[in-house]
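Participant: structure of the sequence below:
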Amino acid sequence: AAPQSPLRPLAKPAPFRQARAFAAAKGALSSPVAGNVIGRFGAARPEGGKFEGVRFATADRAIVTAPFEGQVAFARTWNPIGNLLVLDVGGGYHILLMGVGGFLVEEGQSVKAGEPVAAMNGTDSSLDLEIRKNGEPVNPSLWLSENARPDPAS
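Facilitator: Just a heads-up that it's a prediction; the model follows:
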């Protein structure tokens, strides 16, 4: 066998890898923001259509945190909804956070669960949380922990 050269090409950075699979986190996610739920998955939206996620009324300038570890796939304005932050959490899943006032992270950045990722605007703020599997919306209430889950009776 030929001797191996001690010089090897530089490797590409390893892709982001979660400590645990997102699919295993069902029922364990923390709410991304403190606030009351004012819109539920499948319910009619005031602006038309149906909610594909959960809407939280938030305090002015509230901090938004990552509900699960992942990589920031998108952090920009997306018309017509405004500022959109998308976390790639692996396994074909993405967490979408819509309505933030400003970003505290950049695209490509890895974040941990609970890490601040955005801040809300100063007045009349609401945050929409959506979870998508291969682009299709899934009910985020099933993923939120008991403490963060919307009360179905209200």
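Participant: please count neighbours and contacts with C-alpha atoms only from this point.
Facilitator: OK.
Participant: which element is the spatially most central residue of the chain on?
Facilitator: If you average the C-alpha coordinates of the chain and look for the closest C-alpha using Cα atoms, centre = their mean, you land on I95, 3.2 Å from that point. With secondary structure defined by DSSP states H and E, I95 is part of strand 93-98.
Participant: contacts for that strand, please.
Facilitator: Where contact means Cα atoms under 8 Å, 6 or more residues apart in numbering, the residues beyond strand 93-98 that reach it are 22, 81-89, 127-135.
Participant: next, the buried residues of stretch 35-52.
Facilitator: 35, 37-41, 51-52 (16 or more other Cα atoms under 10 Å).
Participant: what's the answer for stretch 60-76, then?
Facilitator: Along stretch 60-76, these residues count as buried under the neighbour rule (16+ other Cα under 10 Å): 61-75.
Participant: another for comparison:
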Amino acid sequence: TEAALGAERQRSQQLADKASSLKDLIASLEADKARKAADQAKAADRKSADADTTASTAEPAAPPVPEGNRLTASAPFAALQGQIALPVIGQIKRRFGTDDGNGAMMQGDMVATQSGAIVTAPADGNVLYAGPFRSYGQLLILNAGDGYHVVLAGMSRISVATGQSVLAGEPIGAMGEARVASTSASQNGNATPELYVEFRKDGKPVDPNPWWADRFSGRT
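Facilitator: Purely as a prediction, here's the structure:
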């Protein structure tokens, strides 16, 4: 319900305010998610036990869903190497492991794109967090399963909410407008919007390049 989603967004924002790093944020969000799942399972068990003791006649079981109508299971994230398109039209300007320009190493890829470009989900997943976070600005974290998370930052607008499930290729946000830069920063005076993409496995950044199906042109 809308109220439940609102409460979940508020809770995730509280955790974000307390987290000191991206790693801490993901860990606290996953721990909170696991706690809620455990509470829901206990509540379901109690409800089932109560129903068993009060029901005198059993309702006929619902017929099974036809095999052809069942949703097919999505492929594990690790099996998608070489199959994921860039989440936005553009070119990778800075890659994982290179100098980030501030004396540190890039922990993801930076994709230069265009004003107002639509950002899509790189893979199926569940929105673990969507909102502002420290220097990342508008941050989106997708839980892609099997310990993998996809982190996206640099958007001006996020169109999905915490707790929502998304499919690969589904629009999840949009980039902002190109900002005017100094001539020392850019000869043409324009700085194109940039989307930061980080893949994490079990809390640690991993090189996303093996996953990209097309490392230059992006989604078309």
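Participant: can you give me the TM-score here?
Facilitator: TM-score for the superposed pair, counting by TM-score structural alignment, normalised by the length of the first structure: 0.83. Supporting figures: 137 aligned residues with a Cα RMSD of 1.8 Å.
Participant: what residues in the second structure pair up with the strand holding I95 of the first structure?
Facilitator: Following TM-score structural alignment, the aligned partner range for strand 93-98 of the first structure in the second structure is 148-153.
Participant: report the distance from the matching stretch to the chain centre.
Facilitator: When distances are taken as Cα atoms, centre = their mean, to the nearest Å, stretch 148-153 of the second structure is centred 5 Å away from the chain's centroid.
Participant: superpose on the first structure and give me the mean offset of it.
Facilitator: Between stretch 148-153 of the second structure and its aligned partner residues in the first structure, the average distance after superposition works out to 0.4 Å, using mean Cα distance after the TM-score superposition for the first structure.
Participant: for the next helix or strand after the strand holding I95 of the first structure, packing partners?
Facilitator: The first helix or strand that comes after strand 93-98 of the first structure along the chain, using DSSP H and E, is strand 102-103. Packing contacts for strand 102-103 of the first structure, counted by 3 or more Cα pairs under 8 Å, 6 or more residues apart in numbering; DSSP states H and E, involve strand 116-119.
Participant: what lies in contact with the strand it packs on?
Facilitator: If you take Cα under 8 Å, 6+ apart as the criterion, strand 116-119 of the first structure is touched by 61-66, 100-105, 111.
Participant: name the nearest of those residues relative to S145 of the first structure.
Facilitator: Top of the list for closeness to S145 of the first structure, among the contacts of strand 116-119 of the first structure and by Cα to Cα, is A66 at 13.9 Å.
Participant: that closest one contacts V105, correct?
Facilitator: No - in terms of Cα atoms under 8 Å, A66 of the first structure does not count as a neighbour of V105; the distance is 10.5 Å.
Participant: circling back: distance to S5 of the first structure for the contacts of strand 116-119 of the first structure - can I get that in TSV?
Facilitator: Supplementary listing: the contacts of strand 116-119 of the first structure in TSV, determined by distance: Cα to Cα, whole Å:
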residue	distance to S5 of the first structure
R61	56
A62	55
I63	51
V64	49
T65	47
A66	44
V100	51
G101	52
G102	49
F103	46
L104	44
V105	40
V111	37
